[in-house]
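Trainee: Test case, fold it:
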Amino acid sequence: MDLTDFTYELPNTLIAQRPCPVRDASRMMVLHRQERRIEHRQFFELPDYLEKGDVLVVNDSRVIPARLYALKETGGTVEVLLLKKLQGAVPDAQTWEVLLRPARRAAAGQVLSLPGGARAVIRERVSDKKWTVEFSTGTDFAAYLRRNGEAPLPPYIKRRPGDASHFPDRDRYQTVYARADGSVAAPTAGLHFTPRTFDALRSRGVSIAAVTLHVGYGTFLPVTASRIEDHVMEEESFEIDAEAAEAINAAKRVVAVGTTATRVLESATDERGRIRPTAGATRLFIYPGYRFKRVNRLLTNFHLPASSLLLLVSAFAGRECILDAYRQAVEACYRFYSYGDCMLIL
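Mentor: From the prediction side, this is the model:
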């Protein structure tokens, strides 16, 4: 399967730089995949498409303020994006795998000065831009990040250092139901929900089940293997508790909110379509040809060309169906990517 079959043209002006002023007022394309029919609606109309007995599955992972700006000893500024916590060699130190930008002059042993009087030491190169870094903050690291970190926005959302103070990204790049700290990217399909959305859904007899998948930075990365089948997903941890498993197993239809909830459900479902409470890690890569075991409906944002996320929605609705819908979305000036509009696939 050729990756070039999963690209499309998108004007830069349609890449959303700010979220919709009101979360649930974003636009929602409704794609009827069997009929190849499209409706243009708004997100607050989502309950019109669900019914009693449906279970809406959300990912309740919370985005940590994982972006820091540091000063090198030479005086230059470097962006530090936390990727995953590692087991540190020094007691009480926080050792993380991070992404450094720019990384071309990074070297083991370099000392970085961080906000709030903290410091970090670059330890080892992992790959071209990834390094292990040891942080010394003199305080609880989670509390330090809450005070000094910024939202880990994807690279296509442009912000200057300190720009986060001018716009509440730490609030809007977070779902209203986020609970479990651990993601370095938002499960963006959930950004549209508000309490009134959930009230309207429950009034129709729709149940809400929460699962957890901590989203890694790899969600932003394009597939680079020329043969799609050769792509390897980065490992992400997930959890489904007993209450969620019971609700999902009893569902008339399962409506997944986003590709992350979809991957949790499909990773945890057995061949009989049943889910057990579980905690683990997944590298599940869903691309055309995959047979879905549990997800019946999918709410998702509009994704980057040649990305694993676009491949997943193409597996769910069909490549031609999705690419045609994306062409129509461009013509209708939908807003794309993390802060953009959404698509409900029925």
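Trainee: only C-alpha atoms for contact and neighbour calcs from this point on.
Mentor: OK.
Trainee: where's the closest residue to Leu153 other than its chain neighbours relative to Glu150, distance?
Mentor: What sits nearest to Leu153 in space, not counting adjacent residues and going by C-alpha to C-alpha, 6 or more residues apart in numbering, is Ala185, at 7.1 Å. According to C-alpha to C-alpha, to the nearest Å, Ala185 and Glu150 sit 12 Å apart.
Trainee: Sequence B follows; please return its structure for comparison with A:
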Amino acid sequence: MKLSNFNFNLPKELLAEFPTENRDESRLMVVDRKTKTIEHKLFKDIIDYFDEGDVMVLNNTKVFPARLYGNKEKTGARIEVFLLRELNSEQRLWDVLVDPARKIRIGNKLYFGDDDSLVAEVIDNTTSRGRTLRFLYDGSYEEFRQKLTELGETPIPKYINREVTPEDAERYQTIYAKEEGAVAAPTAGLHFSKHLLKKLEIKGIDFAEITLHVGLGTFNPVEVEDLSKHKMDSEELIITQQACDVVNKAKTNKHKVCAIGTTTMRAMESSVSSSKTLNPYVGWTNKFIFPPYDFSVADCMVTNFHTPKSTLLMMISAFMGHDLMKKAYEEAIKENYRFYTYGDAMLIL
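Mentor: Predicted structure coming up:
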């Protein structure tokens, strides 16, 4: 498969700018891989497709307010700083992206907050837009992290061309988010409400939680026609023994294992045994899944509708088959499904 196989015309008006009023009342397209049939439902109807003993695997990563705005010393130029990952907590070193990058050089200092209460020094260039910053702050580490939270902004994607609202801080986060470390939300999970999770639990559906801290690399454009030459950025991954026990028990007993989102799917596929069971793992993954690919753990998945030529679309194609994916996406555009972060969902059986 080539990059050009994943291009299609997506009307801009289908890119969702806001979430639905209620999480579980977004639309749900249900695609059956065996019968090649498509149904149109609401997300809360997902409960009808699962039985007692089935398992949903959730990514419990939590998004932190990763977007900061500061001013460059002397010139006062406004600079956007996007926190990517903490490199050293004692030295307060972070990998970041800066914009406009051409103005930011090694040795420059950036000031944040109305009172310049947080200062950072640029100590390295990592990529064209990437920098390493050392934050200069007199307080404790806990106070420093609190300061980042106070000054930071919910990092909703740039395609959402509006001001960040207080609602975004809550809605750009799954209700089961626990482990802080993501710079982007695992968006398939945004559709679950507390009420829906409780109904699923009462029906006997089990849950397993893994942690994959989503980085911006997930959304980096693919710039090579030969997909085998594309390199994914590494993302931190934690799979506990407890999660493995829940998943592997369901597989042994022939119950469904449903990956909630592409991040969850990639996480599980990063740590499987030769007998196709899930293994515990603590480390990093840069796994890139594209057709053809033989999936080992999940036999169904929930995902949002993705943009052309994205690595997420390539994974969906690998899971449901390229022709069926194209059919489903043509149907989604025809029926005005909402795409991307705050968009609608698809259940692939």
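Trainee: circling back to that earlier point, so the residue nearest to Leu153 of the first structure touches Gly216, yeah?
Mentor: Yes: with contact defined as C-alpha atoms under 8 Å, Ala185 of the first structure counts as touching Gly216 (6.2 Å).
Trainee: more crowded one of these two?
Mentor: Taking other C-alpha atoms under 10 Å, Ala185 of the first structure and Gly216 do not tie; Ala185 has more neighbours (27 against 19).
Trainee: who touches the more buried one in this structure?
Mentor: Under the criterion of C-alpha atoms under 8 Å, 6 or more residues apart in numbering, the neighbours of Ala185 of the first structure are Val63, Pro152, Leu153, Pro154, Val215, Gly216, Tyr217, Thr219.
Trainee: Next: Thr95 of the first structure.
Mentor: Neighbouring residues of Thr95 of the first structure by C-alpha under 8 Å, 6+ apart: Lys85, Leu86, Gln87, Gly88, Thr132, Val133, Glu134, Phe135.
Trainee: Which residue of the second structure sits opposite it in the alignment?
Mentor: Per TM-score structural alignment, the equivalent position to Thr95 of the first structure in the second structure is Leu93.
Trainee: Now that match: closest residue in space, sequence neighbours ignored.
Mentor: Take Leu93 of the second structure and drop its neighbours on the chain: the residue closest to it by C-alpha to C-alpha, 6+ apart is Arg134, 4.6 Å away.
Trainee: Ok, Leu15 of the second structure next?
Mentor: Nearest to Leu15 of the second structure is Phe339, by C-alpha to C-alpha, 6+ apart, at 4.9 Å.
Trainee: Kindly report the same for Asn88 of the second structure.
Mentor: Sequence neighbours aside, Trp94 is the residue nearest to Asn88 of the second structure in space, at 7.2 Å (criterion: C-alpha to C-alpha, 6+ apart).
Trainee: isn't there a helix covering that neighbour?
Mentor: No: under DSSP: H, G, I helix; E, B strand; the rest coil, Trp94 of the second structure falls outside any helix and is assigned strand.
Trainee: ok, and the most crowded of the contacts of Thr95 of the first structure?
Mentor: Ranked by the number of neighbours (other C-alpha under 10 Å), the contacts of Thr95 of the first structure place Val133 first, at 29 neighbours.
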